[in-house]
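**Q** Sequence and predicted structure, then a few things I'm wondering about:
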Amino acid sequence: MNQLIYFVIIGLGIGAVYALAGLGVVTLFTGSGLANFAQGDLMVLGALVAVSVTSAGHGYVAGLLAAVAVVAVAGVLLGALFTLPMRHRRMDVDVVIIGTLGVATTMTTLAGIWWGRQPQRLDSPLAGVFVPVGEMRVPAHYVLLLVGAAVVFGLVRWFHRRTDIGLQLRAVASSVPAARDAGVRIGRMLVVAWTIAALVGGVAGVLVASVLPIAPESALPLGVNGFAAAIIGGLANPAGAVLGGLVVGLAETLAGGYLNDTVRQSVAPLVLLVVLVLRPGGLLGRARGARTV
């Protein structure tokens, strides 16, 4: 029983990272109709920037702030210089989505050139700190993952519900024509959606880099699991992305703990397949199609 509780806590911690990855995917999808294949790369970018800053002798908080600043700029650039021109040319949304795959490949390549291919771990003040849970001691990092994910989700939810820009984003998510008729600048909201998705991904990358070594190639599994979390929970539902991430993290950890690593790597696609067959709209969503940007 103690081992099961341990695996559950670890799984929830890892699932919290997948939840944030999924939240970034959902944020961009609801704000633009785009599925972003570069979400995992934004996570890796945030992680490696934080590693560079802390390796230079600065603290964890400085690394987090630097990561947030860099990924925010990346989000603005991706929205303004990549997606907006495609929108102005009225390109099909599928073409833009495939374009994000090209962005992901480019970011992975550039990260490999700049940081190298060797996995790196982020130094954290919680290294060697454990939290007692009954008769066990759980690494405090995994508790930080849960707390960090909860804070980020709360901030994103507050932003969408309590700020003017957030309300405009919700209007775009509900109906682009109606939002446009109400005076919402759709292009501006597209850039905002990219920026929020990048920020969420960057913070998730910093959090996970304290427990898992991160390399440029880590973008693919992180991005895939983020997509799985978003689709499992419901692609248009932020809370669904959180639920989906926790489900994937728990399933992966339990499979790896009780079976083997090969099975663990197959869990996310398997869970995704089962959900798509039984509930195509996701656990907390409903079936819907992507819009044009």
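**A** Arrived safely.

**Q** CA only for contacts and neighbour counts going forward, please
**A** Noted.

**Q** After the helix ranked longest in the chain, which helix or strand is next?
**A** Identified as the longest helix of the chain according to DSSP state H is helix 2-32. Using DSSP states H and E, the helix or strand that follows helix 2-32 towards the C-terminus is helix 39-55.

**Q** Report the distance from that following helix to the chain centre.
**A** Distance of helix 39-55 from the chain centroid (C-alpha atoms, centre = their mean, to the nearest Å) equals 13 Å.

**Q** want to compare, so here's the second one:
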Amino acid sequence: MARLLHGRPLAERIKRETRTRAERLGARDIRPQLAIVGVGGDPAAHSYVQRLERSAADCGIQTMGGFMPRDTTEQQLNTHLERLSMDRTVNGILLLTPLPGALDEAHVIDHIAIAKDVEGMHPFNMGFLADGRPRFVPSTADAVVELLKFYDVPLEGAHAVIIGRSTVIGRPAAYLLLAEDATVSIAHRGTRALEKLTQIADIIVVGVGKPGFLTGAMVKPGATVIDAGINMTPNGLAGDVELESVASVAGALSPVPGGLGAVTAALLLRNVLTATERQTT
């Protein structure tokens, strides 16, 4: 049976460090503030924001903003992000994605100030990450590598297969693992015979938004599996891993829920502190 890589212990450690840094800023009468911006928003998104706000308050970080109407135009959203970017009381901006309708996410992100892009979505920050000089890193991708390190999973020389090439998980996780001297393969919808690739992987990271996508038959015995999927199903929250079959083969597995989620939020808030320190030094 696979060892479960729970995220809570790591998240609590990161939050303690963040809280200490916030207290040092507070001694200088500086209060870090995160602006959260969403459009529309389903119940799951609202629930996520509420949890994030509670975690932020626990770390000494103020939050503001929320959800704009679903019929918000791209120009209205861009103008709002530009206002927040110029607001000296705002230290970090989180744009909740995916955006609804015809809103062009790639173009909208350009309107977030680079120094406040705490989710590392701006092309400038993506470029620094690709160049091996990360500034702000997408928090879910960062959580993948931080969780592996926390549980002492060997990365140097390991063959890591990442299923999914999104700009929030797949690609940035690949850059981070390359920086740890892992050998990285990225699989996507055009990959043929995916199971032949995953069956020789020491580490598998899956984030495609399909419950039960990765099965035990696709996993090498003893491999480490990181489930970065978040799916709402009739039975509740589920990841992209078929838990029962994968747990019987893998050596270690991050569960959903209970794996990356708490770490992702803690790393995002740590980025808010980093942004605040850079802006006030």
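**A** Received it, and whenever you're ready, just let me know what you need. Keep in mind that what you see is a predicted model, and the values were worked out from it rather than measured.

**Q** I'd like the TM-score for the two structures, please.
**A** Both chains were compared after superposition, and using TM-score structural alignment, normalised by the length of structure 2 their TM-score is 0.22; 105 aligned residues with a C-alpha RMSD of 6.0 Å.

**Q** quick one on the thing from earlier: taking their axis directions, the longest helix of structure 1 and helix 39-55 sit at what angle?
**A** Inter-element angle recorded for helix 2-32 of structure 1 and helix 39-55: 110 degrees (by axes from the mean of the first three to the mean of the last three C-alpha atoms, to 10 degrees).

**Q** what helices or strands is helix 2-32 of structure 1 leaning on?
**A** Here helix 2-32 of structure 1 touches helix 39-55, strand 136-139, helix 140-162, helix 164-174, helix 186-208, helix 219-233, helix 238-258, going by 3 or more C-alpha pairs under 8 Å, 6 or more residues apart in numbering; DSSP states H and E.

**Q** which strands and helices sit next to the fourth one?
**A** The one in question is helix 164-174 of structure 1. helix 2-32, helix 140-162, helix 176-181, helix 186-208.

**Q** Now with 7 Å, please.
**A** In terms of contacts (3 or more C-alpha pairs under 7 Å, 6 or more residues apart in numbering; DSSP states H and E), helix 164-174 of structure 1 is packed against helix 2-32, helix 140-162.

**Q** try the fifth one
**A** Here helix 186-208 of structure 1 is seen to pack against helix 2-32, helix 39-55, helix 60-77 when contacts are counted using 3+ C-alpha pairs under 7 Å, 6+ apart.

**Q** List the buried residues of it.
**A** Buried residues in helix 186-208 of structure 1, counted by 16 or more other C-alpha atoms under 10 Å: 186-187, 189-208.

**Q** May I ask which helix or strand encompasses Q50 of structure 2?
**A** Assigned by DSSP H and E, Q50 of structure 2 falls in helix 43-58.

**Q** Starting from that helix, tell me the next helix or strand along the chain.
**A** With DSSP H and E, the next secondary element past helix 43-58 of structure 2 is strand 62-68.

**Q** buried residues in that following strand?
**A** For strand 62-68 of structure 2, by 16+ other C-alpha under 10 Å, it's Q62, T63, G66, M68.

**Q** Including distance to M232 of structure 2, could the residues you listed go into TSV?
**A** Listed next are these as TSV, based on distance: C-alpha to C-alpha, whole Å:
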residue	distance to M232 of structure 2
Q62	29
T63	26
G66	22
M68	23
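
**Q** Report the separation between the residue lying closest to N231 of structure 2 once chain neighbours are set aside and E105 of structure 2.
**A** Nearest residue to N231 of structure 2, sequence neighbours excluded (C-alpha to C-alpha, 6 or more residues apart in numbering): A238, at 5.1 Å. Distance check for A238 of structure 2 against E105 of structure 2: by C-alpha to C-alpha, to the nearest Å, it reads 25 Å.

**Q** ok, now L84 of structure 2?
**A** 17 Å.

**Q** okay, these two: which has more neighbours?
**A** Neighbour count, other C-alpha atoms under 10 Å: between L84 of structure 2 and E105, L84 has more, with 24 against 15.

**Q** Tell me if G99 of structure 1 really is in a helix.
**A** Yes - judged by DSSP: H, G, I helix; E, B strand; the rest coil, G99 of structure 1 forms part of a helix.

**Q** tell me the angle of the longest helix seen in structure 2 relative to helix 43-58?
**A** Taking DSSP H as the assignment, the helix of structure 2 that covers the most residues is helix 260-280. Angle, helix 260-280 of structure 2 to helix 43-58, by the same axes, to 10 degrees: 50 degrees.

**Q** and helix 260-280 of structure 2, what does it pack onto?
**A** helix 8-26, helix 139-150.

**Q** next SSE after the longest one?
**A** Taking DSSP H and E as the definition, the helix or strand that follows helix 8-26 of structure 2 towards the C-terminus is strand 33-39.

**Q** Lovely, talk soon.
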